[in-house]
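coords please:
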Amino acid sequence: MGTLRFSGHESFQCRNLWLKKGFDFVTNPDESRTDFNHDLAVLDLGVGKNMVSSIRFWLKAFDMVDDENEQPTQLAEYLFSESGRDPFLEDLGTLWLLHYKLVKKSEASIYHLVFNRFRKQRIEFTKEHLFSYLVNECERLDENHSPNSIEKDVGVFLKSYVTPDQQKKKDKIEDRYSSLLIDLNLVKKFKNYGTQENEWYKIESSDREMLPIEIFFYVILDNFDTSSTNANRRKSISFHKLMNEDNSPGNIFALTPDALVTKINQLVQNFYGVVYKDNAGVRELQFNAEFDKEEILDKYYAKN
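Below you'll find the model as predicted:
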């Protein structure tokens, strides 16, 4: 995973249209207008200076631009270009795809840690639980990070996924409901009145019926290299790895074991050459054909 990274978002969660705004900015034909540090960036993006920095951060965090020269990635072009498949992020499947990219990229470490590690320790938690876990991770890895930065990361993480309280009127409605990932319903807020701190959160494993099978398949192909260009490509993946390995669909989407079996069976039904074996205690997904992850996305967006 590399060195942990906190901060960079300027305390703003990614808003619905920010990735599209950022994509249009970095692809401006006038290269003099593609510099986030330029005074004109505020005008071109239509946001304040801190938000300009935040948009730049989120483009990298969602793996929409490369790290070196901040040019759009292939997936960013696929989604946001003039012929893009979902430039305004109207499809729930795209949000699942972006959630996966955010966790896997680990530019913002909290997302990788929460979905791959932390939720295996605690399904239900408070802000303090998550903060303490992150501090302990920093100590375990012998890394120094500002507690204030970690605390802000916790707040932004929760604002990214949790549907806001109707009762809290201090925030503007458009600010409360413009967070990019809240429609995934991955992180839920609840009251735990039997404890000193009654504002709790939970990431429960679920069947994720609204998760498109093509997006599920894309994650498998992207995370477990099955491409024909790789001489060491995997021709089979164990159920355990699909459920538990870093950035696996089981972790990324918080699936129950039964839900993972259901999704795998849907794969077998929809994609010739995918086979699921469950014999003598050995459970694995096998590939008897070659699949291209971009073609899988094409199939999804062609019907939506």
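
going forward, measure contacts and count neighbours with C-alpha atoms only.
Noted.

now do the helix or strand where residue 51 lies: everything it contacts.
Counting by DSSP states H and E, the element that carries residue 51 is helix 49-61. Contacting residues not belonging to helix 49-61 are listed as 8-10, 12, 14, 18-19, 22-23, 36, 41-42, 45, 65-67, 70, 101-102, 105-108 [CA atoms under 8 Å, 6 or more residues apart in numbering].

hmm, 6 Å instead?
The contact list for helix 49-61 (CA atoms under 6 Å, 6 or more residues apart in numbering) reads 8, 9, 10, 42, 65, 102, 107, 108.

derive a ChimeraX selection command for the buried subset of those residues.
Buried subset of the contacts of helix 49-61, written as a ChimeraX selection, criterion 16 or more other CA atoms under 10 Å:
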select :8,9,10,42,65,102,107,108
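
now the two most distant members of the contacts of helix 49-61.
42 and 102 (24.9 Å; CA to CA).

find the nearest non-adjacent residue to the most centrally placed residue in the chain, please.
Most central in the chain under CA atoms, centre = their mean is residue 99, positioned 2.0 Å from the mean C-alpha point. Nearest residue to residue 99, sequence neighbours excluded (CA to CA, 6 or more residues apart in numbering): residue 181, at 7.3 Å.

can you point out the buried residues in the strand or helix carrying residue 298?
Applying DSSP H and E as the criterion places residue 298 in helix 293-302. Buried positions in helix 293-302, judged by neighbour count with 16+ other CA under 10 Å: 293, 296, 297, 300.

picking that back up, out of the contacts of helix 49-61, which are inside helices?
Among these, the members found in helices (DSSP state H) are 42, 102.

between the two ends of stretch 287-297, what distance do you get?
End-to-end distance for stretch 287-297, by CA to CA, to the nearest Å: 18 Å.

give me the contacts around it.
Under CA under 6 Å, 6+ apart, the answer for stretch 287-297 is 218, 235, 273, 274.

how about a cut-off of 7 Å?
214, 218, 221, 222, 227, 228, 235, 236, 273, 274, 275 (CA atoms under 7 Å, 6 or more residues apart in numbering).

if we can go back for a sec, ok, so of the buried residues of helix 293-302, who is nearest residue 93?
For the buried residues of helix 293-302, the nearest to residue 93 is residue 300 (8.6 Å; CA to CA).

which ones are touching the closest residue to the closest one other than its chain neighbours?
Distances taken as CA to CA, 6+ apart place residue 214 nearest to residue 300, at 5.9 Å, with adjacent residues excluded. Residues near residue 214 by CA under 7 Å, 6+ apart: 296, 297, 300.

let's have these in a markdown table, adding distance to residue 145.
A markdown table is the format used below for the contacts of residue 214 (distance: CA to CA, whole Å):
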| residue | distance to residue 145 |
| --- | --- |
| 296 | 40 |
| 297 | 38 |
| 300 | 41 |
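
could you also give me the structure for this next sequence, so I can compare it with the first?
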Amino acid sequence: MQLDSRSTSFGRHETFPLRYGWLPKGFEAIQHDPHVLQKPEAAMVTLGVGRNMVNAIQYWLQTTGIVESSGEPQATDIGKIMFDSHRGDPYLEDDTTLWVIHWLIASNATQATGFFWFFNRYAAPRFSDKELLEGLTEFVKNTLQQKKRSQNTLKSDISTITRMYAAMPGRTDEHLDSPLADLGLIEADPHSGYRSLRTNRPFLPVTALHFALSQRFAAEPEQPALPVRSLLYGDDGKASPGAIFRLSESGFMEKLEQLMSTSYPGCYELRDTAGVNQLYRGSELPDPQSILEHYYRSS
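Reported below is the predicted structural model:
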């Protein structure tokens, strides 16, 4: 949620983008045996994948916050709510689930630093793999002050980001099985490689934005309000819902209006304070887990 140059991670996915069945299968396996992913041979049989994929599944479970990443392995409250077989979305059939998973990855500055950088700090609307690598290398060197980071490791992050989010025409490899490609956040561009544009995104589920905003407020409990600029652009080292969801300014404000007036009244309030547009937490703003629980229960 907050970028810290002392705590970063690149390339731990072993170049495997997240696939459709990995989070539900991994969650179910952890429920039956909390230590299964620490026993490679047993995990390979249980999950039906190779050894490297076991490591990748463990990484994605931890990065999305579905499984606790420190101490005793166990499913988190968010994991239990999201993948509950009766009231959750264990088969990733709900768009809200996919957008929330995307937010959980792209806001994780500690375990998915390359993803955090791309969605929060990289502003170019069109780019090539080479330009992405140059941008990430500069960020690691100048912002993180990490001069010895391997280029191959950074390349693996760039490759995984584009394969995970961009459905390339004519490509038939296994990486098209990533659920996050359906979000349309990165698209193939015949002229420059890729494009990732800020738009109004009318199909962004308002609950996903509500969840993201609630997590931002939960991360700063002493703050009654957050600057709209920070929520839009993330230029202060913190996760930005506007940037992560690739929302234009007008799209972000439209979604906020929908949140405040129709979907979740009483949770937020916009005010201009000393010339700064700020979003205040309302008296009825629930915690992130409660937002998801209520959503799945009422869906």
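
rewinding a little: show only the entries of the contacts of stretch 287-297 of the first structure found in strands.
Assigned to strands by DSSP state E, the following of the contacts of stretch 287-297 of the first structure qualify: 236, 274, 275.

to which residue of the second structure is the first one aligned?
Right, the one you point to is residue 236 of the first structure. Using TM-score structural alignment as the criterion, the counterpart of residue 236 of the first structure in the second structure is residue 225.

got it, and the last one?
Across the two structures, residue 275 of the first structure finds its equivalent in residue 269 of the second structure, going by TM-score structural alignment.

quick check: which element contains the closest residue in space to that match that isn't next to it in sequence?
With CA to CA, 6+ apart as the criterion, residue 269 of the second structure has its nearest non-adjacent residue at 5.0 Å, and that residue is residue 280. Following DSSP H and E, one finds residue 280 of the second structure within strand 276-281.

picking that back up, with the second structure superposed, average distance for the helix holding residue 51 of the first structure?
Helix 49-61 of the first structure differs from its equivalent in the second structure by a mean of 1.1 Å after superposition (mean CA distance after the TM-score superposition for the first structure).

so that helix corresponds to what in the second structure?
Counting by TM-score structural alignment, helix 49-61 of the first structure corresponds to residues 51-63.

and the matching stretch, which residues are buried?
53, 54, 55, 56, 57, 58, 59, 60, 61, 62, 63.

can you show me the helices along the stretch 101-250 of the second structure?
For the stretch 101-250 of the second structure, helices defined by DSSP state H, counting those that start in this stretch occupy the ranges 113-120, 129-138, 151-165, 206-219, 228-233, 241-244, 249-258.

angle of the second one against helix 113-120?
Yep, that's helix 129-138 of the second structure we're talking about. Interaxial angle, helix 129-138 of the second structure versus helix 113-120 (axes from the mean of the first three to the mean of the last three CA atoms, to 10 degrees): 110 degrees.

and the third one, by the same measure?
Interaxial angle of helix 151-165 of the second structure relative to helix 113-120 (the same axes, to 10 degrees): 50 degrees.

what packs against helix 151-165 of the second structure?
Using 3 or more CA pairs under 7 Å, 6 or more residues apart in numbering; DSSP states H and E, the elements in contact with helix 151-165 of the second structure are helix 129-138.

before we move on, what about the last one?
Applying 3+ CA pairs under 7 Å, 6+ apart, we find helix 249-258 of the second structure packed against no helix or strand.

please point out which parts of that helix sit buried.
Buried, per 16+ other CA under 10 Å, within helix 249-258 of the second structure: 249, 251, 252, 253, 255, 256, 257.

also the longest one?
Residues 154, 155, 156, 157, 158, 159, 160, 161, 162, 163, 164, 165 are the ones in helix 151-165 of the second structure that count as buried (16+ other CA under 10 Å).

excluding chain neighbours, what is closest to residue 259 of the first structure?
Nearest to residue 259 of the first structure is residue 207, by CA to CA, 6+ apart, at 4.6 Å.

separation between that neighbour and residue 285 of the first structure?
Going from residue 207 of the first structure to residue 285 of the first structure by CA to CA gives 19 Å.

out of the ones in strands among the contacts of stretch 287-297 of the first structure, which comes closest to residue 27 of the first structure?
Residue 27 of the first structure lies nearest to residue 274 out of these, by CA to CA, at 38.2 Å.

next, count neighbours for the closest one.
20 (other CA atoms under 10 Å).

just to revisit the earlier point, just send the ones in strands among the contacts of stretch 287-297 of the first structure back as JSON lines, with distance to residue 188 of the first structure too.
Output for these, formatted as JSON lines (distance: CA to CA, whole Å):
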{"residue": "236", "distance to residue 188 of the first structure": "34"}
{"residue": "274", "distance to residue 188 of the first structure": "34"}
{"residue": "275", "distance to residue 188 of the first structure": "35"}
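
let me know the closest of those residues to residue 116 of the first structure.
Closest to residue 116 of the first structure, out of all of those and judged by CA to CA, is residue 236, at 21.7 Å.

so that closest one touches residue 284, yeah?
Yes - with contacts counted by CA atoms under 7 Å, residue 236 of the first structure reaches residue 284, the gap being 6.4 Å.

stretch 128-138 of the first structure corresponds to what range in the second structure?
With TM-score structural alignment as the criterion, stretch 128-138 of the first structure aligns to 130-140.

go through the matching stretch and flag the buried ones.
For stretch 130-140 of the second structure, by 16+ other CA under 10 Å, it's 132, 133, 135, 136, 137, 139, 140.

for residue 202 of the second structure, see how far away the third one is.
By that I understand residue 135 of the second structure. 30 Å.

cool, residue 283 of the second structure as well?
With distances taken as CA to CA, residue 283 of the second structure is found 27 Å from residue 202 of the second structure.

again with residue 43 of the second structure
For residue 43 of the second structure, the distance to residue 202 of the second structure - CA to CA - is 40 Å.

ok, the two, which is more surrounded?
Taking other CA under 10 Å, residue 43 of the second structure and residue 202 do not tie; residue 43 has more neighbours (23 against 12).

I figured the more buried one was touching residue 37, is that so?
Yes - because the distance of 5.5 Å satisfies CA under 7 Å, residue 43 of the second structure is recorded as touching residue 37.
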